[in-house]
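Participant: here is a sequence with its predicted model. Questions after.
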Amino acid sequence: MKRFVEGTARGQSTLFPECLEDWIGEDNPVRVIDVFVDELDLAELGFDGVAPEVTGRPAYHPSVLLKLYIYGYLNRVQSSRRLEREAGRNVEAMWLTGRLVPDHKTIADFRKDNGGAIRQVCARFIALCRVMGLLTDPSVAIDGSKFKAVNNRDKNFTRAKMERRMAQIEESVARYLQQLDTADRHEPSEALQSKTNRLKDKIAKLREQMQNLGELRAQMLAAPDQQISLTDPDSRSMATSGRGSGVVGYNVQVAVETKHHLIITHEVTNVGTDRSQLSTMAKAAKATLGVESLDAVADRGYFSSEEILACEDAGITVTLPKPMTSGIIAKGRFGKQDFRYVAEQDVYICPAGESLPYRYTNEEHGMLLRRYWTNACQGCAIKQTCTSGKERRITRWEHEHVLEAVQRRLDEHPEKMRQRRETVEHPFGTIKARMGATHFLMKTLPRVASEMALHVLAYNMTRAMSIMGVRPLMAAIRV
């Protein structure tokens, strides 16, 4: 006869283990957290309260709160109130904290007041991974992703949003005024008077909103980027990959090692584009790995001539595609890539076989640009597929050979773009899944950076345990 699995009756007496240690297996990840934090010099890292005060109520040691936070971020529990509940009911959390149950205010203040030290803990674990031999491949993938801030989209204002909102209010006021004029033409009645009063209240509220928007508009125009956020002042409206979509939040940059997919370095910014981030992230990854040279791969959003040159000067070999921003190809005409440069003669060869010699050099936006063209375009048989002007002119940057080397590397190794996706997009997906729909819980850039450091630490710790196993990782930490 088939039966269901039956549990123990709630009223039945049982003999639980006498100590918490019996509940925690030897391969439980909380043991890694415990060993890792115990091996840290928290005073050197900058944590407050390492030495107890002589007077006053005894405080919780920073190691207890740090262990609780790392455990929470490993298990998708980031809220201080939820961590307080876990400390009182979760056997693993009880074992980790010695059955201490800090209140949520104490837990929240620890994360808020020790942001710099928490970021140092994240960096210390990466240094530990390097010592353990997990970062032997001098190759990284760099990418950025937008993370939601606490700030609602309706609490963020740009010039376009402000103008659109003001136009909507003016349209509503005009519509209500027209309804009032219509009401005045009817015979007075109690229902009509009630409707008139409602319309007047709506108009008064809209005019009050318009006045408030006028004050916000002055603040917005005074801001450096002409944008303000009311809830989290450091968050910014940023475009995302979806057409017509956007998010009010932060742009998180990461450099991920290509072999074990560990996050080498990360940075939280409120700049909506990646174009100026390449050299900064690549240099930070190179310094963290402690190598003489580094291979870095990124997507087309990072393409910047100055950034690529800075990487070249720092001994960093970058591979990334160039965005096709010119509309000339869409018009069915030859692009610059169809012209071949001959370095020995300093000329370009056009698709028709004509030579475009060097003419002069000028400076634009701090860049020295060399100009090339020929006078043979007027009689060319394929001129219509090349240019609509008098002649086709080609511009060459003084360091164009660096960009050409990047393109050659991409042509020779197109698989690097697939490697980039497989390397760097998985960490972002994992971290966002752990965060949930709300993403960041804290406000302002420094505190958001501290929160992101905990997410990165939890991700790297999970990866290290997956690669090495819990016991070998614990043994390596104790060395």
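Facilitator: Happy to help now that I have it.
Participant: alpha carbons only for contacts and neighbour counts from here, please
Facilitator: OK.
Participant: tell me which other helices or strands the host helix or strand of L128 touches.
Facilitator: Under DSSP states H and E, the secondary-structure element containing L128 is helix 115-131. When contacts are defined as 3 or more Cα pairs under 8 Å, 6 or more residues apart in numbering; DSSP states H and E, helix 115-131 sits against helix 42-45, helix 445-468.
Participant: so which of those is the most packed in?
Facilitator: Taking mean count of other Cα atoms under 10 Å as the contact definition, the stretch among the helices and strands packed on helix 115-131 with the greatest mean neighbour count is helix 445-468, which reaches a mean of 21.
Participant: run the chain-centre distance for that one.
Facilitator: The gap between the average C-alpha position of helix 445-468 and the chain average comes to 13 Å, counting by Cα atoms, centre = their mean, to the nearest Å.
Participant: what's the angle from it to helix 115-131?
Facilitator: Between helix 445-468 and helix 115-131, the angle formed by their directions is 20 degrees, by axes from the mean of the first three to the mean of the last three Cα atoms, to 10 degrees.
Participant: which of the residues in the helix or strand following helix 445-468 are buried?
Facilitator: Proceeding N to C from helix 445-468, the next assigned helix or strand is helix 470-478, under DSSP H and E. By neighbour count, with 16 or more other Cα atoms under 10 Å as the criterion, the buried positions of helix 470-478 are 470-471, 473-474, 477.
Participant: now do stretch 343-363
Facilitator: With burial defined by 16+ other Cα under 10 Å, the residues of stretch 343-363 counted as buried are 347-350, 354-358.
Participant: second structure for comparison follows:
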Amino acid sequence: MVFIQSSKNQTWLLPPDIREIISSDHICYLVDSFVEELDFTDFELRYAGAGHPAYHPRILCKILIQAMIDGIRSSRAIARCARENVVYMYLAEKLIPDFRTISDFRMNNGSLIRNIFKNTIYAAREVGAVGLGQLSIDGSVVKAFASNNSTVTKNELGVIDDYIDQMLKEITITDELEDKQLHQCRGYDQLDSTSKSRVKSICKKYADKFQNSEQKKNLRCIKNLKKAKDESIIDNVEKFSLTDPESRFIKNKKGRIELGYNTQLTVDHKKGIIIANDVCQDRNDVHQLKPQLELVEQYCGQLKESTKICADSGYMSEKNIQLLMQKNLDPYIPERTDKNNIKKVQKRKNGSIIHASFFTYDEQRDVYVCPENQILKLYYEFYDKRRSLTRRVYKGISCRGCKSNQQCTNRKDKTRQLQVNCLSNDRKCLKEKMSTVEAQRIFEERKYTVEPVIGNYKQNLKFREFSTRGLNSVKNEFNLMCAAINLKKLWLHKECK
């Protein structure tokens, strides 16, 4: 067999252009042209004047977007790609930014990253990939970059805070003694203020080497502890994380309660473009419909009347329905159903207990009538915070002597009770509409729009856990992810043409 001859030690007479090595239809060219059209005037004004030259923000934006497309989120891995990967060499324009530069840029430039995401929406609208005829909203829990074990309660936080105050007093006294010792040193008084601060910082570095390592560890935690104390004032939470105080304990789809953030998406049905995204600390989605609609109108303008809005039962509430009706939008949101209640309903319909659907409501007398023609009168009503609605309880008045008592109730007092939701007229109309075949078909289209987007970034791009800490930082990271997904869809849309 004859092998193809290689030229391992052969040098190039003329160095090749990097673009000759990269495929002509690679997505990096779309990333390059997209970022080149962004406005970096604010950065150019900020870095004008004397000082060490900085990396242009377009270079860092290019490699960050390409890294998100490739599922790379570690700043060290991105810096390594800029050294070793020809695609990243091309986007970085043959520069090699440090991993700290990449990490700090991603953390400190939230407005620019948000504008990158907005520009992907504008680009999609220009090529006709956004229709705004039907939108789907959904949320998903993404794990925070924090351990469930490094948490403290409110009481523990108060004790630690007192301990830190005492420690800071001791450190202040130590600093005063060090200042006195420095003043006694020969030549210290002749130095200017800049030289004095430099000498003081160098002396502090040498002094830190002799400090107890545990004490230094505690000093590094002071910032997070203070942040956790602020979070306890803002949000009434029993437990806080020391590594990421802004994260919250949220139940994920597997039923496990872990530290994380609630990510929100609004996806257009035409080509699956993300037109709004956000990250919040809420444990559920019920309060996130309004912020998502506001972001959609901010990025895409006022929505047309009768625009279809699809969301799961987690967004169902009276306020959300009123908001959609005021905007003349067409909602498709089912009522909340508890999974445990569904199992109970299936069990009762099999014959063990008479199901509530066999009871008829008499609107004139405001009573329920059971299959044995016995009456259930209004007992009391209450507000269910979890479902965000008022519920009414009806109680039987002559259940003890009924021949079907054993099949009707398991209560000790042998009386049947029914819990009924008090729905507004708009909510009743929506419930009736959702029972139709057409509404169910429209609602099922969520499975082919917003849910695949979530599955894509969690399964394919491995975005199950944030790599940064703090609400603002994770928002920047999620905006980059959504911008990368939109650019990938635009690239596929272009390839299809």
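Facilitator: Great, that's in hand. Fair warning: this is a prediction, and the values are worked out from it, not measured in the lab.
Participant: sorry, back to before: which of the buried residues of stretch 343-363 of the first structure fall within strands?
Facilitator: Applying DSSP state E to those, the entries found in strands are 347-349, 355-358.
Participant: that older thread, can you list contacts of the helix holding L128 of the first structure?
Facilitator: 45-47, 111, 135-136, 264-265, 288-289, 446-447, 449-451, 453-454, 456-457, 460-461, 464, 477 (Cα atoms under 8 Å, 6 or more residues apart in numbering).
Participant: apply 7 Å and report the result again.
Facilitator: Residues external to helix 115-131 of the first structure that are found in contact with it (Cα atoms under 7 Å, 6 or more residues apart in numbering): 45-47, 135, 264, 447, 450, 453, 457.
Participant: check which helix or strand covers A285 of the first structure.
Facilitator: Using DSSP H and E, A285 of the first structure sits in helix 278-289.
Participant: where in the second structure does the helix or strand that comes right after that helix align, residue-wise?
Facilitator: Toward the C-terminus, helix 278-289 of the first structure is succeeded by strand 294-297 as the next helix or strand (DSSP H and E). Residues 307-310 of the second structure are the counterpart of strand 294-297 of the first structure, counting by TM-score structural alignment.
Participant: for the most centrally placed residue in the second structure, which residues are in contact?
Facilitator: In the second structure, the centroid-proximal residue (Cα atoms, centre = their mean) is T263; its distance is 2.3 Å. By Cα under 7 Å, 6+ apart, the contact set of T263 of the second structure is 139-142, 278-280.
Participant: hey, where'd the helices end up in the stretch 301-450 of the first structure?
Facilitator: If you assign secondary structure with DSSP state H, counting those that start in this stretch, the helices in the stretch 301-450 of the first structure sit at 305-313, 400-412, 415-435, 445-468.
Participant: what's in contact with the shortest one?
Facilitator: Right, helix 305-313 of the first structure. For helix 305-313 of the first structure, the external contacting residues (Cα under 7 Å, 6+ apart) are 276, 278-279, 317, 402.
Participant: by how much does it deviate from the second structure on average?
Facilitator: When the second structure is superposed, helix 305-313 of the first structure averages 3.3 Å from its matched positions, counting by mean Cα distance after the TM-score superposition for the first structure.
Participant: that helix vs helix 400-412, what angle?
Facilitator: Angular relation of helix 305-313 of the first structure and helix 400-412 on a 0 to 180 degree scale: 80 degrees, by the same axes, to 10 degrees.
Participant: tell me the buried residues in helix 305-313 of the first structure?
Facilitator: Along helix 305-313 of the first structure, these residues count as buried under the neighbour rule (16+ other Cα under 10 Å): 305, 307-312.
Participant: next: the second one.
Facilitator: Neighbour counts over helix 400-412 of the first structure (16+ other Cα under 10 Å) mark 403, 406-407, 409-410 as buried.
Participant: do the third one as well
Facilitator: Burial within helix 415-435 of the first structure, assessed by neighbour count using 16+ other Cα under 10 Å, is assigned to 416-417, 420-421, 423-425, 427-428, 431-432, 434-435.
Participant: what range does the biggest strand by length in the first structure cover in the second structure?
Facilitator: Longest strand in the first structure by number of residues (criterion: DSSP E): strand 246-257. Aligned by TM-score structural alignment, strand 246-257 of the first structure falls on residues 257-268 of the second structure.
Participant: who's in contact with L329 of the second structure?
Facilitator: Taking Cα under 7 Å, 6+ apart as the definition of contact, the neighbours of L329 of the second structure are 305-308.
Participant: next, the angle helix 278-289 makes with the longest strand of the first structure.
Facilitator: Taking the same axes, to 10 degrees, one finds that strand 246-257 of the first structure is oriented at 40 degrees with respect to helix 278-289.
Participant: superposed on the second structure, what's the mean shift for strand 246-257 of the first structure?
Facilitator: Overall, strand 246-257 of the first structure averages 1.7 Å from its counterpart (mean Cα distance after the TM-score superposition for the first structure).
Participant: and P245 of the second structure, what does it touch?
Facilitator: Neighbour list for P245 of the second structure: 224, 227-228 [criterion: Cα under 7 Å, 6+ apart].
Participant: switch to 10 Å and redo it
Facilitator: By Cα atoms under 10 Å, 6 or more residues apart in numbering, the residues touching P245 of the second structure are 146, 151-152, 224-232, 239, 259, 469-471.
Participant: tell me which of those are still there in the first structure?
Facilitator: When you map the contacts of P245 of the second structure onto the first structure and apply both residues aligned by TM-score structural alignment, their matches' Cα atoms under 10 Å, the shared contacts are 146, 151, 239, 469-471.
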